[in-house]
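Asker: What follows is a predicted structure for the sequence shown.
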Amino acid sequence: MPGVIAVVGHHDLTAPTPALLEEELRSRPAGRARAGRAGLVRAGQGLPVACGRAARAAGPALVTVLPARRGLPAHVAEPDRKTAGELLLSQTVRLVEYDPADRASCITADESLVRSCGRLPAVWDGSPSNGRDATAHLVAYARSHGVDVEVVGPCGAEHRGGPPATAPARPATARGTAKSPKSGTFTEKRIPT
């Protein structure tokens, strides 16, 4: 659907990063609100709630995706319950069959969201997908399905990924032009385990 904007990105954001993303995203959808666009987020903490708050502040409709089993709402994991509750204040809730505890199931759900959108802001540092993070896969998936991808990364944004990636130059959008975040780059922060 060309009027829907889905957002994907790293799920292991450091504490200050969601606020930075919210501020960055707040300015981006403002012009799209007049065009009747809607924001689409999968319920959870971090990136989804930052996107939901930005969408509400800028005016476009917000669609919150909840996990479902056999057509009924499914259990939302403890860390995501509070933010899922905040996101349920959105105008629309969409149930999608997936298990939030199963990585493959979440990726399949995210792929279905990507296929249903016309534009995909991606909070991504350019690193490849790994056993925990599928952001690079979702960006490639979107591009292969003709979805316009815009990489978002405000200055100071960090995530707790593994070893720092030697990120290539900013990835190109689906139209082939290089897009770099206006306000800075997204960095990876090593957190000792």
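Answerer: Here it is on my side, so go on.

Asker: drop to CA atoms for contacts and neighbour counts, all remaining ones
Answerer: Fine.

Asker: buried stuff in the longest strand anywhere in the chain?
Answerer: What stands out as the longest strand in the chain, according to DSSP state E, is strand 61-69. Neighbour counts over strand 61-69 (16 or more other C-alpha atoms under 10 Å) mark 61-68 as buried.

Asker: in the protein, which spans are strands?
Answerer: So, for the chain - with DSSP E - the strands run 4-6, 8-9, 38-42, 61-69, 72-73, 92-97, 119-123, 148-152, 158-159, 187-188.

Asker: how about the buried residues of strand 61-69 in a markdown table, adding distance to residue 98?
Answerer: Listed next are the buried residues of strand 61-69 as a markdown table, based on distance: C-alpha to C-alpha, whole Å:
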| residue | distance to residue 98 |
| --- | --- |
| 61 | 23 |
| 62 | 20 |
| 63 | 17 |
| 64 | 14 |
| 65 | 10 |
| 66 | 9 |
| 67 | 5 |
| 68 | 6 |
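
Asker: then this one, side by side with the first:
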Amino acid sequence: MIIAVTGHQRIPDMVAAFVRDGVRAYLAAYLGAGGNEVNGSRGDGNVLVSCLAVGADQMVADIALDLGYRLRAMIPSHGYESTFDADGLASYRRLLARADETVILDFDHPCGAAYMAAGLRLVDECDALLAIWDGFPADGLGGTGDVVAYAGRCGVPMHVVWPQGVRH
């Protein structure tokens, strides 16, 4: 089973536990489902595909790795590390070192087009999309709302984790 994650970079403290618990429950439900052949999956075990951005991406990657998922890092561009603060960069590098596969898209620098391309590729390669999303449109090109909208147009199964009525 290949699950991709998209989500907000800023998760308010008041919802972080709710999100963590919801993510863990969702990912745990697929343990042992690695033999499914949905959207071309070959049953090589459970895989999480993530851009490893701060916030939701890194939170979900940590949980997935703890549960025994393999990690495929989908890096939007060369120079992506320049978008992180010191703490985010340390987490990014730690998770990247644990990735079983790393894909770097052919963009010279981080930009909206690179983020959008990465989001589209996440959806195209997954069996299901896990969205840490408040339901509002994306703040910029390639944001969570854009990725969710694309997944909806493609008919990709999607699970949203976010408490109702809270904006990121």
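Answerer: Yes, it's here. In this text the structure is predicted, and so the values were computed from the model without any measurement.

Asker: on that earlier part again, return the list of helices and strands in contact with the longest strand of the first structure.
Answerer: With contacts taken as 3 or more C-alpha pairs under 8 Å, 6 or more residues apart in numbering; DSSP states H and E, strand 61-69 of the first structure sits against strand 38-42, helix 47-58, strand 92-97.

Asker: Quick check: which of these is nearest to residue 187 of the first structure?
Answerer: helix 47-58 (15.3 Å; C-alpha to C-alpha).

Asker: So which elements touch the closest one?
Answerer: Counting contacts by 3+ C-alpha pairs under 8 Å, 6+ apart, helix 47-58 of the first structure packs against helix 17-27, strand 38-42, strand 61-69, helix 78-87.

Asker: possible to save these as TSV with distance to residue 188 of the first structure?
Answerer: Converted to TSV, these look like this (distance: least, C-alpha to C-alpha, whole Å):
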stretch	distance to residue 188 of the first structure
helix 17-27	11
strand 38-42	23
strand 61-69	27
helix 78-87	22
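
Asker: re the thing from before, okay, the helices and strands packed on strand 61-69 of the first structure, which one's buried deepest?
Answerer: For those, the largest average neighbour count (mean count of other C-alpha atoms under 10 Å) is found in strand 38-42, namely a mean of 26.

Asker: Now which residue in the first structure aligns to residue 6 of the second structure?
Answerer: Taking TM-score structural alignment for the superposition, residue 6 of the second structure sits opposite residue 8 in the first structure.

Asker: neighbours around that match, how many?
Answerer: Neighbour count of residue 8 of the first structure, defined by other C-alpha atoms under 10 Å: 26.

Asker: same deal with residue 85 of the first structure?
Answerer: Residue 85 of the first structure sits with 13 neighbouring residues when counted by other C-alpha under 10 Å.

Asker: Just to confirm, what residue in the second structure is aligned with it?
Answerer: Residue 85 of the first structure maps onto residue 93 of the second structure when the alignment is built from TM-score structural alignment.

Asker: Next one: that match from residue 86 of the second structure, what distance?
Answerer: 11 Å (C-alpha to C-alpha, to the nearest Å).

Asker: Repeat that for residue 48 of the second structure.
Answerer: Distance of residue 48 of the second structure to residue 86 of the second structure, given as C-alpha to C-alpha: 24 Å.

Asker: gap between the two ends of stretch 86-94 of the first structure?
Answerer: Stretch 86-94 of the first structure has an end-to-end distance of 15 Å (C-alpha to C-alpha).

Asker: List of residues touching it?
Answerer: The contact list for stretch 86-94 of the first structure (C-alpha atoms under 8 Å, 6 or more residues apart in numbering) reads 43, 49, 52, 56, 61-66.

Asker: Export these as TSV, with columns for distance to residue 109 of the first structure.
Answerer: Output for those, formatted as TSV (distance: C-alpha to C-alpha, whole Å):
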residue	distance to residue 109 of the first structure
43	12
49	18
52	18
56	23
61	21
62	18
63	14
64	13
65	9
66	10
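
Asker: Tell me the one among those nearest to residue 26 of the first structure.
Answerer: The closest of the contacts of stretch 86-94 of the first structure to residue 26 of the first structure turns out to be residue 56 (C-alpha to C-alpha; 8.7 Å).
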